[in-house]
Structures are given as C-alpha cells and as structure tokens.
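>>> Dropping a prediction and its sequence here:
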Amino acid sequence: MSSIQSKSTVQILAPLSFLYDFAAQQYGMFSSPNMLDIHNRNLAAFSPQPYFIGGFFFPQQCFQVYWLWKLWTRKGVKEEEVGVMEKFGWVYVLGNVCIGTWMFFWNSNDLKTSNIFVLINTLSQLTYITTMLPPLDTRSTPNLLTHIVAKTFAGIGVLDLLHNTSAAYFKNIPPSTLVQVATGVGFAAAGACSDWIFGACLVYDLVALSMGQSGGWSRLLGAYALGTAGIVGVRNWF
C-alpha cells in the first residue's frame, strides 16, 4: 500500500468526512435533547417514521465503508474508475460535512438553519447523479459502489429535505390539496426518470413518510409508494 504522502487530497478527506459525520450522528443520538426528541417536538406533514432513517443508514454506511476502502487502497480499481470515484469523492465530502453540521443545528432546535445544510447536500447529490455520474456498469465493482453510495445519498437527501423543510416552516400544518397532488406528481415523475437504485430510495422515502403519518394522508402516501414502485419497475423492465 502506498504511503499517506502519496494519497490524493480526496482520498484523505473522504474518510475524514465520514468519521466527522459518524461522530456527529452518535453525539446527536445520545445528547439531550437528542435527534428523536427534536423530531417529536416538530411533527409536520413530511415527518417520516424516525426508525426508517436508522434502518436506511446502517446498510448505506456499510456500502460507504467498502467504497472508502476501494478509494483508499485502489486495489483492483482501474485508472478510469479512479477518476469516477475521486470526482464523486468531492461531492461525498461535501455531503458528509453538511449532514454532520446539520445535526448540531437540528439538536439546537434551529431547524431553519439546519435546513440550509440539508438543501446544500440534497441539491449537490441530485446534481451529481443527474449530470456527472457515468452510466452504471454492474461488471465494475467501483462503478457499482459509486452508483449505490451516490444515489442512496441523494435518495435519503430527498426525504431529509422534505422532512426538515416541513418541520421548520409548516409545523403541525396538514398538507393542502395542492401539496398532496404535487407530492404524487413529483415522485411519479422522479420514478419515471430513475434507475432501480435511486427508484428504490424514492419508494423507501414514501413508505417512511406513510408510516410516520396517519389517516388519509398516510394512506395516500402508501398509494404513492405503490404507484412509484410500479413506475420504477416498468421503466427499468423496458
């Protein structure tokens, strides 16, 4: 293995940003008030079932660790694959810094400031996967890992943005008819443009939202989840 001196900047910053985000999330879970306390104080129309967030992050972080190991060692990684990993690496670092910093403002109940960091992360991840990420190649482990990490970051970012924005600005306000229609149209349109990785994330987001809500809005979100799953399935089948 090459020495640290021979590592590129992003090879060093990527794992450091992961550790920063991971440490911040641990602090957020075990501090008082913790992240769940703030969630429960600020329920809104896009508040998900909170345990779905943890259920998403555990496997995602496993993929991140594998991706980081590939980035750090470059073992079995071709030159063109290195370029793809390093280009995403900068967006990855930005995302970890944003989400790690987000936690401190969230736990301080400063949701409007925390929303700024969520917005930066989500828009940067969505911009990357829609404009800069090369086509998926399942024969290439580094390529596949980059797609999984990038698209799961973007996918959970969509949920984060809906959640934080609604909690910051529309606490305890039920969704209007316009919001309900726009939610269905937005997710259906996104699903129609998504591959199976990002599409699965969108369906997961809707299920998490459905489980976090109640009554007719919960049932409608569940229907949106089924509809989006069907759209993603048909789109990827053909």
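Yes, it's here.
>>> alpha carbons only for contacts and neighbour counts from here, please
Noted.
>>> The spatially most central residue of the chain: helix or strand, and which one exactly?
For the chain, the residue sitting closest to the mean C-alpha position, by CA atoms, centre = their mean, is residue 156 at 2.6 Å. Assigned by DSSP states H and E, residue 156 falls within helix 141-169.
>>> That helix packs against which elements?
If you count contacts as 3 or more CA pairs under 8 Å, 6 or more residues apart in numbering; DSSP states H and E, helix 141-169 packs onto helix 50-73, helix 79-107, helix 111-131, helix 196-212.
>>> got the angle for it vs helix 79-107?
Put simply, helix 141-169 runs at 20 degrees to helix 79-107, going by axes from the mean of the first three to the mean of the last three CA atoms, to 10 degrees.
>>> Please identify the buried residues of the very next helix or strand once past helix 141-169?
Later in the chain than helix 141-169, the nearest helix or strand by DSSP H and E is helix 177-192. Residues 180, 183-184, 187-188, 190-192 are the ones in helix 177-192 that count as buried (16 or more other CA atoms under 10 Å).
>>> Who are the packing partners of helix 177-192?
Contacts defined by 3+ CA pairs under 8 Å, 6+ apart place helix 177-192 against helix 196-212, helix 215-237.
>>> Mind checking these for the one nearest to residue 120?
Evaluated over the helices and strands packed on helix 177-192, closeness to residue 120 peaks at helix 196-212, with 18.6 Å, by CA to CA.
>>> Distance from the closest one to the middle of the chain?
11 Å (CA atoms, centre = their mean, to the nearest Å).
>>> what about residue 76, neighbour count?
11 (other CA atoms under 10 Å).
>>> structure B:
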Amino acid sequence: MGITYSAARWVAPLSFAIDFAAQQYGMMSSPNMKDVHDANLSFWSPQPYFIAGFFFPQQLFQLAWLYRLWKLDPKKSADEKKEVETMVDFVPYYAVGNLCIASWMIFWNASALKSANVFVLINSLTQLYYIFGRLPPMNTRSTSSVLTHIVSKTFAGIGVLDFLHNGSVAYFDHQGPSTAVKVLTGVGFGALATSSDWIFGGCIVYDLVALAVGQRGIGETSWSNLLGVYAVGAAAIVAAKNWARPPYVKQDPSGYEAASTDDVV
C-alpha cells in the first residue's frame, strides 16, 4: 500500500471526516446504533458505553496525529523526512479503517448485521496485520512514532472487540456462551496478551472488561465473572512480558529504522 506524502496529507483527514460524519449519523438516526445494539445481544456483546468511552480519547489522538502529518515538512531536514515516512506508511491502513467503520455504521443502523460484519472483518484484519506485520518498534524519542503506535494499536484494539461483538450478534443472536466459546475466548485473548506491548495490551484488557460488564448487564453473571478473570490474567501477562522485555527503543529520529516501504516522500 504505497502512497505519496502529498496524497497522504489529504487522504488521512478526509477518511477521518467521513468516519466522523458516519458516527454522527449513527448516534442521531432512529434507530440509533445503541438501539440496534440493545435489540441484538449475544455472548460477546460489550457494555456499549465502553465503546463510546474508548473512541472519544482515541479521536483526540487521531487529531494530534493528523495535525503532525500536516505540520511536518520532509524537505526541511533528514529528521523530519524520517518522521514523515513513519506516518505515511500507516496512512493507507488508517484510511481503510476509517472507511470500513463508516460503512459498518450504515449497515449496522439498518440492522443488516451480516453485511456490517464484512466491513468489521476487513478493518480488524487490516489493523492487526499492520501492527504485527509492518509497524516497527516504537521509538520513544520520535513523536511521530509514538503517535502512530497509539493510533494504530488503539484502532486494532477496538477492532478486536468489534470483531467479536458484530460476529456474535450477526450469527449467534440471543445465544449464551458455550464451553467452546469460553475456551476460545480465554485462549485467544491469552495469545494476544503474550504478543502485546503496553498499548495494545491495555486495549485487550479494556475489551475484556467491556465484555464482562456488558454480559453482567444482560444477566450472564457467571460468564461475566469468567471474563473478569480473563481480564486480570491478560493484564498480568502483558505486565510480566513488558517488564521482562521492554518493547520500545530510544533513538534519534534520524537513526530510527522504519519498516521497508515503497512510499515516495
């Protein structure tokens, strides 16, 4: 997914604006996205306000990232060129994510849950591929690197919750958790926790807490308790892994090794 810097400066904010407009539609239309949520519950339904509580600060980080993308000038210095490369590499994946979320909103509010799930799958897999397959280690001395890690990993983190939530209500509406679901949830989140840094790991724990609170709210108390145990376990794994092996680097931006890319800056 190559893109030039000049194109990235327009594609990224445009995709953000489209997603933001779709979210306003989702909240203000009738039925709104919470109405659809309340009418379609399953074993991976989270507490809906946890999703809203996640997106508000996440959008602030997006705005900070977008501002920096516009502010930097790759022609000014080698340092700024390297900073720009870090951000531009993420732009295509960022745009795909925003457009998928916007498309999901339209189908979700129409209660076309299986169609909505297609866009959830595309977004979730795209973001997970980027953070695990392309994103270089976070350089704590590079603002661009830090912001790119925060935005991309929070996108992927909420994408995991969306994947579980939308998939369960699309294909297992009003069903409780089977033994297989409980085992897969524990194994899946445990595996993600073992390969997570503090940012994505924090999102994984947040997802589990959102699921635990949501399931308790619909009367699945024992399942909620187990999800709470999973959350504590995931937090312990993330903490132990990252304390034992710190995931970040400290380098001058000019010496930061970014992922290989064919982008033209």
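Sure thing, it's come through. None of the values given here were measured: they were computed from a predicted structure.
>>> what TM-score do we get after superposing?
Overlay of the two chains. TM-score (TM-score structural alignment, normalised by the length of the first structure): 0.96; 233 aligned residues with a CA RMSD of 1.3 Å.
>>> ok, back up a step: tell me which of the helices and strands packed on helix 177-192 of the first structure is the most buried.
Across these, the average number of neighbours (mean count of other CA atoms under 10 Å) peaks for helix 196-212, which reaches a mean of 23.
>>> And that helix against the second structure, how far off on average?
Here helix 196-212 of the first structure, set against the second structure after superposition, deviates by a mean of 0.2 Å using mean CA distance after the TM-score superposition for the first structure.
>>> That helix maps to which residues in the second structure?
The aligned range for helix 196-212 of the first structure in the second structure is 198-214, by TM-score structural alignment.
>>> List of residues touching the matching stretch?
For stretch 198-214 of the second structure, the surrounding residues in contact (CA atoms under 8 Å, 6 or more residues apart in numbering) are 44-48, 50-51, 149-150, 153-154, 156-158, 160-161, 189, 192-193, 223-228, 230-232, 234-235, 238-239, 242.
>>> could you check the distance from the residue nearest to the centre of the first structure over to residue 116 of the first structure?
16 Å (CA to CA, to the nearest Å).
>>> same deal with residue 87 of the first structure?
For residue 87 of the first structure relative to residue 116 of the first structure (CA to CA), the value is 24 Å.
>>> and what of residue 38 of the first structure?
In terms of CA to CA, residue 38 of the first structure sits 17 Å off from residue 116 of the first structure.
>>> okay, these two: which has more neighbours?
Higher neighbour count among residue 38 of the first structure and residue 116: residue 38, with 18 against 15, using other CA under 10 Å.
>>> contacting residues for the counterpart of residue 15 of the second structure in the first structure?
Applying TM-score structural alignment, one finds that residue 15 of the second structure aligns to residue 17 in the first structure. Shown in contact with residue 17 of the first structure (CA under 8 Å, 6+ apart): 93, 96-97.
>>> Please say which position in the second structure residue 149 of the first structure maps to.
Under the alignment by TM-score structural alignment, residue 149 of the first structure pairs with residue 151 in the second structure.
>>> Now for its match, how many residues are close by?
The local packing of residue 151 of the second structure (other CA under 10 Å) involves 22 other residues.
>>> Let me know the distance separating the counterpart of residue 62 of the first structure in the second structure from residue 151 of the second structure.
The alignment partner of residue 62 of the first structure in the second structure, by TM-score structural alignment, is residue 60. Noted for residue 60 of the second structure: a distance of 10 Å to residue 151 of the second structure, by CA to CA.
>>> and what of residue 178 of the second structure?
Taking CA to CA, one finds residue 178 of the second structure at 34 Å from residue 151 of the second structure.
>>> Residue 139 of the second structure too?
Taking CA to CA as the measure, residue 139 of the second structure falls 14 Å from residue 151 of the second structure.
>>> And for residue 10 of the second structure?
For residue 10 of the second structure relative to residue 151 of the second structure (CA to CA), the value is 18 Å.
>>> next one: residue 19 of the second structure
For residue 19 of the second structure relative to residue 151 of the second structure (CA to CA), the value is 15 Å.
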